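Trainee: Need the 3D shape of this:
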Amino acid sequence: MRKLLPLISSHPGGRSALTCRYRCGDACFHEVPNTSGNAYVGDVIASALSRRNVLRASAVVTVAAATGAAVGLGQAPQASATPAVAAHGGKGHGKSHGKAQGARGLRFEPVAPNTKDAVVIPRGYDQNIVIRWGEPILRGGSDFDPNRQSAKAQAKQFGYNNDYMAVLDLPHERHRQLLVVNHEYTDEVLMFAGYDADNPTREQAEIAIAAHGLSVVVAAEDRRSGKLTALRRHHLNRRITGSTAFEVTGPAAGSSYLRTSADPRGKRILGTLNNCGGGITPWGTVLSGEENFNQYFANGSKVTDPKIKERYARYGIGGEASERKWERFDKRFDTLKEPNEPNRFGWVIEIDPYDPDSTPRKLTALGRFKHEAAEPRLTDDGRPVLYMGDDERFDYFYKFVSAKRMKKGNSRAAREHNRTLLDEGTLYVAKFTGDSPAQEIDGTGKLPQDGEFDGSGQWIPLATGTTSHVDGMSAEEVYVFTRFAADKVGATKMDRPEDVEPSPRTGRVYIALTNNKDRGAKGKPAADEANPRNANKHGQILELAEHWDDPAADRFNWRLFLVCGDPNDPSTYFAGFPKDKVSPISCPDNITFDAYGNLWISTDGSALGTHDGLFGVATAGERRGEVKQFLTVPNGAETCGPIVQDQRVLVAVQHPGEIDGASVEKPKSAWPDGPGKLVRPAVVSVWRRDGGDIGA
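Mentor: The predicted structure follows:
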């Protein structure tokens, strides 16, 4: 029997204080912004729309799994009778038991939990660095020199702290792919030698602003392996930064809440900040969500207007000086000078990676909150539906249903039409209902008597175009202050909804709920069926099926697919799969699917005393719930933006060396270039040495 692994930090999950400081402005150590009195999942069990009634009425959703087994959302999963590869032995690799077993796409020897300062991958696989922070990608871009870095140079180089990634085809260029990567935030203490946090220089501030945003870069494939190498110059390469001009579109464009002295019309915003999860649209554009934007703004506590102060508090804007002190050099970050500037962040943005001259857009119809992900799917009649999480303790899960159908093809008319699809439609927020008696949800993670955490739910409309569905709020207010609208209609408070991914095979939607240290704390919401553990430090994955398998439906069924943590912890659950045959997993964050329908999960701040990693898990068949660890990342790093292709896995290694006490002079990691070199975030490609498909 293995012992539970010790914690390495008192911070949420296993994350360092340095990460909390720079990524989210210590959000988890501030008062919870959501003080509404919404009902909890367990309070509304006796709903006429019970889960079982919906199941009787709804169509059976089947899964084209490798085994051919069909698993409907209302069916209890079956445990595997076949032993799996142990995931706990060895130092960096799972023990070999002959040919690796697992669901198709997951047939690799799992990497054991470890604390190595490296990207550790399965035996029989190889890897390379695709691109690092500071590598030039535009014409005229200079080679990276940490001692002579400038804002002008950074604006032509790959940005910092790579997070979400999208890969698109280049139809007329064989063996090349178009890579879009966003850059969440900057670690100034790891970027600048001798950095003085109390007195940053103008140049340092401007470099950091230029290091935010997105990079679009073409990468070349090695024909003999899965190696991928970014091209320094290509006509599609592009940088979008914290100063790039954005067009504001949708029903709140021109709103009085978006107007500033520099933009009196409220339709042109400079920059994008703290980009996290995203998505690729069916018409070939890329979406990215602005998340912890609140931390960049100063003097929120000094604002005297009570209404503005209330709105700031709900979005976590407060205090005096910001962490990075940008307000000293640019007044748009000083709320006393520009009180509406924070309202211009917290949106989903859309870029056209195939047109480097196009103007990126901020999409107001999708609402404003701490966006984590914007993952689309289409209705049967061709209307896009987007799923979105608000990454904050006790905040909400949303979807948007477009009013327009997508036009196929690449004609100019089709492109012009499709760029309007996310500007008209209905914005909804989710209310989850559990189907178990409240006394069976005791906060320990113990399964209720029916054997699953599950239930039904309702999509509550907030606004459609210029029509508000929320009493006391105009449509304009709903879009700009979406959290207040969701509070008013009684949405369900969740454990930090992060990435969201609809299955391309079944249409089921998977939601990563990362953790919530305040669940069940004094004066805070207690555990409920969708968030069943108090002081939740490991998180869970929720599986949602729309009523009648219609993405535009206003009802859904749900169940918890995984309740994460150490398998020896009785509060964990792996879709019914034997717990002694899974890899430990903690704090799920970014998720994606492979071609076989397996869900791949990257973690952020594992609370198990080991490094973050990338995990694959079967969602159907006899191995449903079998979690297998594919790789781990270096000291202090987070695994981000996973992409799983037939013969390649890509991960963004974010904030390596981000450990308390680290600095340029005292690094806590030697990745990726070895001792004596600056620690740099980077994108990594992994492939099978024999040229075969990943996990097949």
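
Trainee: hey, let's count contacts and neighbours off CA atoms from now on
Mentor: Fine.

Trainee: quick one: the strands in the stretch 51-200 of the chain?
Mentor: 125-132, 162-169, 176-183 (DSSP state E, counting those that start in this stretch).

Trainee: quick one, the second one and strand 125-132 angle?
Mentor: Here the directions of strand 162-169 and strand 125-132 differ by 100 degrees (axes from the mean of the first three to the mean of the last three Cα atoms, to 10 degrees).

Trainee: just the angle between strand 162-169 and strand 176-183, please?
Mentor: 160 degrees.

Trainee: what packs against strand 162-169?
Mentor: Under the contact criterion of 3 or more Cα pairs under 8 Å, 6 or more residues apart in numbering; DSSP states H and E, strand 162-169 touches strand 176-183, strand 275-280, strand 638-644, strand 649-654.

Trainee: any chance of those strands in JSON lines, with mean neighbour count too?
Mentor: Formatted as JSON lines, the helices and strands packed on strand 162-169 follow (neighbours: other Cα atoms under 10 Å):
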{"stretch": "strand 176-183", "mean neighbour count": "24"}
{"stretch": "strand 275-280", "mean neighbour count": "28"}
{"stretch": "strand 638-644", "mean neighbour count": "27"}
{"stretch": "strand 649-654", "mean neighbour count": "27"}
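
Trainee: Let's compare: structure for the following, please.
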Amino acid sequence: MRRLLPLLSTKPHAGGRSALTCRYRCGDACFQEVPNTSDNEYAGDIIARALSRRSMVRTAAVVTVASAAATVPVLGAGTGQAVAAPLDQRGQRPGGGRGPDGARGLRFAPVAPNKKDAVTVPSGYSQNIVIRWGDPILRGAPTFRAERQTAKAQAGQFGYNNDFLSLLPLPGERGRQLMVANHEYTDEVLMFRGYDPEKPTREQVEIAWAAHGLSVVAVQEERRTGRIIALSRHPLNRRLTATSAFEMTGPAAGSPLLRTSVDRSGVRVRGTLNNCAGGETPWGTTLHGEENFNQYFAHGSSATDKRYGIGTGPSERKWERFDKRFDVRQEPNESHRFGWVVELDPYDADSVPRKRTALGRFKHEAAAPRLTEDGRPVVYMGDDERFDYFYKFVSSKRMKKGTSRAAREHNLTLLDEGTLYVAKLTGDSPEYAAGSGTGALPADGEFDGSGVWIPLATGDVSHVPGMTSDEVYVFTRLAGDKVGATKMDRPEDVEPSPRTGRVYLALTNNTDRGKPGKPGADEANPRNLNKHGQILELAENWDDPASDGFAWRLFLVAGDPKDPQTYFAGFPKERVSPISCPDNVAFDPHGNLWISTDGNQLGSHDGLFGVATHGERRGELKQFLTVPIGAETCGPVIQDRRVLVAVQHPGEVDGASAQKPASAWPDGPGRMVRPSVVAVWRKDGADIGV
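Mentor: Next up is the predicted model:
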């Protein structure tokens, strides 16, 4: 009798994830040894050099590691951008009263926690499926048939497990937008009836290769509602897969560390893998983070393989049987060509996407950019691993405005030159210096403190003793270890507020914190055995793009509001929705932060939440929707008249398979369960939440 899931663990999994999700999404990362075993508490010389590069006048937020308090920066001062209140103020609206039913943009009846096998939305709202896995998007691609899948068909169809979403304008095409989607990973047990994980066929493997990657597809909106549908034929529609052509650019491109027997140049790469979240650039491109790439590679052996989580045995999907590049013994550098931020020009269907080496190599959850006063991009990035780090990149080039060919060509080089940094955070509450791990609110009423950005490399110059610049870019985790970066609780998506410049970082969870031999709590990661996660808010001196200092505080400490360890920016906890495991984040037009969750540990399905970041309702958090059985909420995109979410891995629960589905979503009983994109809008056609 065939065993469909011979390797599934019976141990409890991180958050509310099923064993099946952990197996196929990240290679059971939470059951592997924590990759970061470094003792990186001391970095005095490097931090001192970082601080000495800028005067204290220009970096008012910078303090030494030993300091207990900081002068908090005011964002955007003198820049023409929105100015944020200092972090020790609530940012209340002067003389303003409460608006009806919540902050503007959040005026809807919150969805109650539930376990329905459906996308559940507030009263007065409607929804539609925009596109499903397998829907054709390229000319000649066939209609999806579960029993007649082929790699050729999948290469022209919408990919599997949609994650990051972007909606971009299509000038001159009324009512149309361009949607870009990531396809993070494949779950072959749910894709193929009778799948044998010990003996995958070549066709199944090649279908999986084609189901990874990115999709670009034009969508058409209805004028009187928020409903949108995908267009199966459009000249900009595109599929990029695990075998498409990509280019390495930036300071490490061509490095011996990136050369293989097939590509001796070190600049031509086949494919992109495990694309999780991403970002949109001000110059019209999209960024895509390659995250759990390690799980696709077999037979790792080196210390750097171990630091990146590459196992010593066969891979789960057995791809190495069909392509030697996935066998580290045969191609030791192939894995170095994954774990980057990919930049895509969705307006040029013939362009070759670029992997930007200047942004470093790690498990990129996302890459979120914004511009400084003088037009230089700053990109924020999280490394989604227990006890790994938070990074930023500051470009040395200024963006050129306009849509001329010269401007576009120049802007496509912005992320190749600049400085890569990693964050060191220090709390200001003495009671957390010992890492109590209780999650109790400090005596000063906030989890907060200061921090420094430690430079790692600028161009071909390394700032890390004992490492070359190529080594810093290719083995960025090791560089973070050496300079004493702060070990965080799984830094995932990050988003700068377009109104205030404050940066919001989702820290999903870390149930290993405080275990024997593992780092204990600190003020930025205040709970041991942290299963619910938190969101960090960061403020910099925005008029100095190379500023080495910042102020920070925890905006939310997630969980059941009845739990005394939770915190909602000081808002009354009896008036917020419960939330667990924040993952993707996005802003709406009103400046509210929207949060999607992954692995809810509170007994409900994952969902999408909106929370006010300013005014007297700052911290007011309301659940907008929930997703079906086994699914994770991804995306999201929040526009005036619609919300877009990617419903990832529906039905992915223990014991499920293609022939024994655990969910009937989206098409009902007897049909294949298919990850899909959903649009939500108000029935009366008015704006969301007003």
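
Trainee: Quick one: closest of the helices and strands packed on strand 162-169 of structure 1 to residue 439 of structure 1.
Mentor: Among these, the nearest to residue 439 of structure 1 by Cα to Cα is strand 275-280 (36.0 Å).

Trainee: Superpose on structure 2 and give me the mean offset of the closest one.
Mentor: Averaged over the aligned pairs, strand 275-280 of structure 1 sits 0.6 Å from structure 2 after superposition, using mean Cα distance after the TM-score superposition for structure 1.

Trainee: That strand packs against which elements?
Mentor: strand 162-169, strand 176-183, strand 286-290, strand 371-378.

Trainee: Mind putting the helices and strands packed on strand 162-169 of structure 1 into CSV with distance to residue 204 of structure 1?
Mentor: Listed next are these as CSV, based on distance: least, Cα to Cα, whole Å:
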stretch, distance to residue 204 of structure 1
strand 176-183, 17
strand 275-280, 20
strand 638-644, 24
strand 649-654, 20
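
Trainee: end-to-end on stretch 544-560 of structure 1?
Mentor: Start and end residues of stretch 544-560 of structure 1 are separated by 9 Å (Cα to Cα, to the nearest Å).

Trainee: Identify the residues contacting that stretch?
Mentor: Stretch 544-560 of structure 1 is contacted from outside by 51, 54-55, 58-59, 61, 73, 377-380, 385, 401, 452-460, 507-511, 530, 540-543, 575, using Cα atoms under 8 Å, 6 or more residues apart in numbering.

Trainee: same thing but at 7 Å, please
Mentor: 51, 58-59, 379, 385, 401, 453-459, 508-510, 530, 541-543 (Cα atoms under 7 Å, 6 or more residues apart in numbering).

Trainee: Any buried residues in it, and which?
Mentor: 544-549, 551-552, 555-560 (16 or more other Cα atoms under 10 Å).

Trainee: Pretty sure residue 659 of structure 2 sits in a helix.
Mentor: No - assignment of residue 659 of structure 2 by DSSP: H, G, I helix; E, B strand; the rest coil gives coil, placing it outside any helix.

Trainee: how many neighbours does the residue nearest to residue 46 of structure 1 when sequence neighbours are not counted have?
Mentor: The shortest distance from residue 46 of structure 1 to any non-neighbouring residue, by Cα to Cα, 6 or more residues apart in numbering, is to residue 435 (8.0 Å). Residue 435 of structure 1 has 23 neighbours, counted by other Cα atoms under 10 Å.

Trainee: Tell me where structure 1 has helices.
Mentor: Taking DSSP state H as the test, the helices found in structure 1 are 17-23, 51-57, 151-154, 188-191, 202-211, 306-314, 412-418, 475-480, 482-488.

Trainee: By how much does the fifth one deviate from structure 2 on average?
Mentor: Which is helix 202-211 of structure 1. Looks like 0.2 Å for helix 202-211 of structure 1 (mean Cα distance after the TM-score superposition for structure 1).

Trainee: do stretch 426-433 of structure 1 as well
Mentor: Stretch 426-433 of structure 1 sits 0.3 Å off on average (mean Cα distance after the TM-score superposition for structure 1).

Trainee: Where in structure 2 does that stretch fall?
Mentor: Per TM-score structural alignment, the counterpart of stretch 426-433 of structure 1 in structure 2 is residues 419-426.

Trainee: How about stretch 345-361 of structure 1?
Mentor: Going by TM-score structural alignment: stretch 345-361 of structure 1 matches residues 338-354.

Trainee: roughly how far apart are the closest residue to residue 309 of structure 1 other than its chain neighbours and residue 331 of structure 1?
Mentor: Closest residue to residue 309 of structure 1 apart from its sequence neighbours, by Cα to Cα, 6+ apart: residue 303 at 6.3 Å. Separation of residue 303 of structure 1 from residue 331 of structure 1 (Cα to Cα) stands at 15 Å.

Trainee: Likewise for residue 525 of structure 1?
Mentor: Separation of residue 525 of structure 1 from residue 331 of structure 1 (Cα to Cα) stands at 38 Å.
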